[in-house]
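Colleague: below is the structure, and that's it, no one-letter string:
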């Protein structure tokens, strides 16, 4: 019996963060898709159909808040959980403003990353 892979999209312009997160999540059995900007966010998410999205706050071009709002206002995509992640000290407020399901403050513990993402399966 084959199960569909767990898919996650990372939107972050920091290649180091993408590398670390991708490594950890792939070890956990995730199929990781990453983008260094959030242009065409709805089209990208629609084509991949992830289980979870990790969204950075400071991401070109429109930024994480606008990108998350686009997803949450799309009837076909709004049910996909968005984990907002940022080093901004006001991340809780930003995540709420964006309409994200939860948030993860950078720098984060790798166990926290795994637990936060897995909670949405």
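Modeller: On my side now, so go ahead. Every value quoted in this text rests on a predicted model; they were computed, and no experiment measured them.
Colleague: going forward, measure contacts between C-alpha atoms and count neighbours the same way
Modeller: Fine.
Colleague: mind listing what's buried in the lengthiest helix in the chain?
Modeller: Counting residues, the longest helix found in the chain (DSSP state H) is helix 15-27. Within helix 15-27, the residues that count as buried by 16 or more other C-alpha atoms under 10 Å are 18, 21-22, 24-25.
Colleague: check stretch 76-84 too.
Modeller: By 16+ other C-alpha under 10 Å, the buried positions in stretch 76-84 come out as 77-78, 80-84.
Colleague: now that stretch, how far from the centre of its chain.
Modeller: Its chain's average C-alpha position is 9 Å from that of stretch 76-84, according to C-alpha atoms, centre = their mean, to the nearest Å.
Colleague: contacts for it?
Modeller: If you take C-alpha atoms under 8 Å, 6 or more residues apart in numbering as the criterion, stretch 76-84 is touched by 42, 45-46, 50-57, 64, 68, 71-72, 91, 95, 100-104, 116-117, 120.
Colleague: pasting the second one now:
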């Protein structure tokens, strides 16, 4: 048994293909991955898991990624969990800033970028 800290990540995306690819890659690297296809009851979802990092899609039903991220950032217990905002929108940096996310990842992204941005955000946290 290793005594490394359990690394948990939550991914919000309504695209099942993206969820399964990201989950596969991250599980290979020792993450415990939790995926959701909507952001309803987001405080309850995130509170129940207490992840180290959250990946948030812009077009997540129902409220959308900006509202979902803002909801987390307004919650005292959850606001310090870093959020990586991802979207195919060309204004992704503006969207991420507006949402209050720590960083962003443009879609389509390659898996090296995914790993890099997660590691960077964890180092800062």
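Modeller: All right, it came through fine. None of the values given here were measured: they were computed from a predicted structure.
Colleague: now restrict the contacts of stretch 76-84 of the first structure to buried residues only.
Modeller: 42, 45, 50-57, 64, 68, 71-72, 91, 95, 100-104, 117.
Colleague: which SS state does the spatially most central residue of the second structure fall under?
Modeller: Computing the C-alpha centroid of the second structure and ranking residues by C-alpha atoms, centre = their mean puts residue 55 first, at 1.2 Å. What DSSP: H, G, I helix; E, B strand; the rest coil gives for residue 55 of the second structure is strand.
Colleague: same question, residue 104 of the second structure
Modeller: Secondary structure assignment for residue 104 of the second structure (three-state DSSP): strand.
Colleague: now the counterpart of residue 115 of the second structure in the first structure. Nearest residue, chain neighbours left out?
Modeller: Aligned against the first structure by TM-score structural alignment, residue 115 of the second structure finds its counterpart in residue 114. Counting by C-alpha to C-alpha, 6 or more residues apart in numbering, residue 114 of the first structure lies nearest to residue 25, which is 7.1 Å off, once chain neighbours are set aside.
Colleague: what do we get in the second structure for the one you found?
Modeller: By TM-score structural alignment, residue 25 of the first structure lines up with residue 26 in the second structure.
Colleague: quick check, its match in contact with residue 33.
Modeller: Yes: between residue 26 of the second structure and residue 33 there is a contact under C-alpha atoms under 8 Å: 7.1 Å.
Colleague: any idea how far residue 33 of the second structure lies from residue 93 of the second structure?
Modeller: Plainly put, residue 33 of the second structure is 25 Å away from residue 93 of the second structure if you go by C-alpha to C-alpha, to the nearest Å.
Colleague: returning to what we had before: let me know the next secondary structure element after the longest helix of the first structure.
Modeller: Per DSSP states H and E, the first helix or strand lying C-terminal to helix 15-27 of the first structure is strand 30-35.
Colleague: superpose on the second structure and give me the mean offset of that following strand.
Modeller: Average distance, strand 30-35 of the first structure versus aligned residues of the second structure after superposition (mean C-alpha distance after the TM-score superposition for the first structure): 0.2 Å.
Colleague: just checking, what packs against that strand?
Modeller: On a contact count with 3 or more C-alpha pairs under 8 Å, 6 or more residues apart in numbering; DSSP states H and E, strand 30-35 of the first structure meets strand 6-11, helix 15-27.
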